[in-house]
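>>> A predicted structure for the sequence below; I have some questions about it.
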Amino acid sequence: MRIEQKATLISSSVAFVLVALKLTFGIISGSVAVLASAIDSLLDLVVSAFNYFALHHSDKEPDEHFNYGRRKLEPLAAVIEGTIISLSALFILYESISKIVQGSSIEHLESSIIVMIASIVITAALVLFLRHVANKTGNMVIRADALHYQTDLLSNGAVLAALGLIALTDIPLIDPLLGIGISAYMLYSAFPLIKEGILMLLDAALDAESVAKINSLLNSQIEISSHHDLRTRRSGSDIYLSVHIVFSISTSLYDAHMVGDRIELAFKNLFPDDTVHSLIHLDPYDDSEDNQLN
């Protein structure tokens, strides 16, 4: 089992423990902030389980139905996770506004504070672990999971601070106001996650810096006279790129093929943390204008 899959199993187990703790004391205390945190942890559990499914199946080799593999399950999982974060944020916002309108008090405040302290310690340990795995593997799903639990860590800290203020000031309005702040932060955090996942699903080109590195590498090749029609995209931890490289008409096919192999290896060395798939078209003359006409 890959370390990424182990990480999703661990995050699922942690989410289950947090759901049990927060949901129990959220219902007992009547705190919208604790209940919202419990609902978010429940969604974490669902998302982590889906992430395990996505990572398990994205590893499968290409076949007759999926010629390029299933790597796009990873950005799909990121989009789903970002969407779930957004939906849970909207629910928290609704509950917070409802509590402001209806008004209610918090009971068993001390127990809720203890539960939130425990949640912070557990979540902090999980975030550190997921960050380590994400940095080691560069996996988008694990990075998204780490971001998700990082927002939980911050929201848990805010909930704990709010419960402490309520204990000191006896002003229950702090609880729903904090809920509104948490929902806004969650929406803010989810947007880039959804955006990156959608761009990957739509086969957006690599970032400008990566494309510049590729062009610089191609321009440094003295065996070719020019290049054109460079196309790039990312699918999970895989990079796909295609390009036409132009030779002198007198260059033999063997020599051109050898140059193409060297450039393909150079592409792989250019992105050592990713799996690079190159499609290099060998042109005996510059046919870029012909391609544009077609």
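Cool, the structure landed. Numbers count the residues shown, from 1 in each chain.
>>> contacts and neighbour counts: CA atoms only from here.
Fine.
>>> Check the gap between the closest residue to residue 193 other than its chain neighbours and residue 151 for me.
For residue 193, ignoring the flanking residues on the chain, the nearest one in space by CA to CA, 6 or more residues apart in numbering is residue 82 at 5.8 Å. Using CA to CA, to the nearest Å, residue 82 is found at 12 Å from residue 151.
>>> sec struct for the most centrally placed residue in the chain, please.
In the chain, the C-alpha closest to the average C-alpha coordinate belongs to residue 144, at a distance of 2.9 Å (CA atoms, centre = their mean). For residue 144, the assignment made with DSSP: H, G, I helix; E, B strand; the rest coil gives helix.
>>> Could you measure from it over to residue 82?
Look at residue 144 and residue 82: by CA to CA, they are 8 Å apart.
>>> intersection of neighbour lists for these two?
Here residue 144 and residue 82 have residue 193 as joint contacts, going by CA atoms under 8 Å, 6 or more residues apart in numbering.
>>> Any buried residues in the helix or strand where residue 156 lies, and which?
Per DSSP states H and E, residue 156 falls inside helix 140-169. Neighbour-count burial for helix 140-169, counted by 16 or more other CA atoms under 10 Å, picks out 140-164, 166.
>>> Check it against this one:
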Amino acid sequence: MNEPASPAQQHRQNLTGEKTAASRVTIIGMILDVVLGLIKVIAGTLFHSQALLVDGIHSFTDVASDLVVLGVMRISRKEPDQEHPYGHQRIETFGTLVLGSILIAVGAALAWENTLRLIEGKADIVPGWPVLLAAAISVASKEWIYHYTRRVGLAIRSDLILANAWHSRSDALSSVVVLLSTTGAMAGFLWLDVLAAVVIAGIIIHIGWKFSWDSVKELVDTGLSPSDTEMLKDIARQTDGVRNVHELRSRRMGHDILLDIHLVVRPDISVSEGHQIGMHVVSGMRHALDNILDINFHIDAENDEDHSPTSERLPHREEILSVLVDRIGELPSNTRLRLHYLKNKVHLELFFDPSASSDVLSAERIRGELADCSCLGSVWVWVNGP
């Protein structure tokens, strides 16, 4: 019987499968973009359609973006390593930023050129009917590749693949504009063809800006939306053992989410119980959002965002032991000491074995000897304790 794959093995298998799926859909889209780009550029040139020519150039920018996607996906789906313990997904974000910048640059150049043509009134030739055929083929083909690419992007949770899908959708929309403008130009409104070229360039700029701005927000560690943040806090607060949540920070890496959260629990529980409470919080959050990559939880005995948090200058264990020995004498070897650092005081618990002398076991004597220790809050003495 085969043993189930470990989380690390499963993660490696997922990365390999995602990279393969992304490469396949991108290569198919790139071949389609080359064919459509050639058809539209040739038809636009031969049959006098500036809008179709610009649309063809748009298709060739899709080819450039496909090459970017292939390179970036190969790197971004690499396994985490010593220098990149959280993985390489930010490379995908950077690739999306580059892709958006390319779209903005191409769209701006095409918009400027055709705006000048429109102002100068250079639209004086009626486009031929093959322009309509080329545009119709483009609409059908790009709409198909959009749905195919988007389906893969959602399946592998890749913003870059989704961005490339919307790039294909923009090409389909621009071809619709070509259809309408060519019909208008053939009806006698020749300026519609050049105006359509400007509109298509504007579509390219808009999509490029959206990709770029979303990538910039991710690269500067923009967190989750307020509603998602509050939803995750509610999940933590409703977990048994959690008294409060006083900090939750989030950031994105590609499609994945990284979280840091501070959980306030009872101050007298064990370390292992606090950790177990934190694991229940992690489970609840992962159930709510399946793209959480990592949750780093910090267990607090009190809210350290209070106006007077517990000072780090309070004495540590060895200093407390030294004071005890000085004040009440040498402690039995099996004595256990538990310290609670709360509200700027050290609260002390001593656990003695019943075999210790009654003088050592005297809680009144111990409290009396320690009464003038300003750093101590309370002193508890237990016999045959845990």
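In hand now; what should we look at? All values derive from a computational prediction rather than experimental measurement.
>>> Any idea what the TM-score comes out to?
Scored against TM-score structural alignment, normalised by the length of structure 1, the superposed chains reach a TM-score of 0.91; 292 aligned residues with a CA RMSD of 2.2 Å.
>>> ok, back up a step: I figured the residue nearest to the centre of structure 1 hits residue 192, correct?
No - using CA atoms under 8 Å as the test, residue 144 of structure 1 is too far from residue 192 to be in contact (10.2 Å).
>>> most remote residue from structure 1's center?
What lies farthest from the middle of structure 1 is residue 250; by CA atoms, centre = their mean that is 48.4 Å.
>>> Now do the helices in structure 2.
Assigned by DSSP state H, the helices in structure 2 fall at 7-46, 50-76, 89-120, 130-156, 159-186, 191-219, 226-237, 271-288, 317-328, 358-361, 363-369.
>>> of those, which approaches residue 311 of structure 2 most closely?
helix 317-328 (14.8 Å; CA to CA).
>>> Which position in structure 2 pairs with residue 71 of structure 1?
Residue 71 of structure 1 is assigned residue 89 in structure 2 as its aligned equivalent, the criterion being TM-score structural alignment.
>>> Can you tell me how far its match is from residue 149 of structure 2?
Per CA to CA, residue 89 of structure 2 is found 19 Å from residue 149 of structure 2.
>>> Same check on residue 20 of structure 2?
Computed as CA to CA, the residue 20 of structure 2 to residue 149 of structure 2 distance reads 13 Å.
>>> likewise residue 208 of structure 2?
Distance check for residue 208 of structure 2 against residue 149 of structure 2: by CA to CA, it reads 18 Å.
>>> and if you look at residue 99 of structure 2?
For residue 99 of structure 2, the distance to residue 149 of structure 2 (CA to CA) stands at 16 Å.
>>> repeat for residue 301 of structure 2
Taking CA to CA, one finds residue 301 of structure 2 at 49 Å from residue 149 of structure 2.
>>> Looking at those two, which one has more neighbours?
The neighbour comparison of residue 301 of structure 2 against residue 149 (other CA atoms under 10 Å) goes to residue 149, with 26 against 18.
>>> Next, the contact list for that one, please.
25-26, 161-162, 164-165.
>>> what residue of structure 2 takes the place of residue 181 of structure 1?
Per TM-score structural alignment, residue 181 of structure 1 is aligned with residue 199.
>>> give the contact list for its match.
Residues near residue 199 of structure 2 by CA under 8 Å, 6+ apart: 111, 177.
>>> what's the distance between the alignment partner in structure 1 of residue 77 of structure 2 and residue 238 of structure 1?
Using TM-score structural alignment, the equivalent of residue 77 of structure 2 in structure 1 is residue 59. Distance, residue 59 of structure 1 to residue 238 of structure 1, using CA to CA: 11 Å.
>>> overlap in contacts of these two?
In contact with both residue 59 of structure 1 and residue 238: residue 71, using CA under 8 Å, 6+ apart.
>>> against structure 1, where does stretch 224-241 of structure 2 fall?
Going by TM-score structural alignment: stretch 224-241 of structure 2 matches residues 206-223.
>>> Name the surrounding residues that touch that stretch.
With CA under 8 Å, 6+ apart as the test, stretch 206-223 of structure 1 has contacts from 226-227, 232-234, 247, 259, 263, 266-267, 270.
>>> which among the residues you listed end up buried?
Using 16+ other CA under 10 Å as the burial test, the contacts of stretch 206-223 of structure 1 include 226-227, 232-234, 247, 259, 263, 267 as buried.
>>> Farthest pair within these?
Using CA to CA, the pair of these lying farthest apart is 234 and 247, separated by 27.9 Å.
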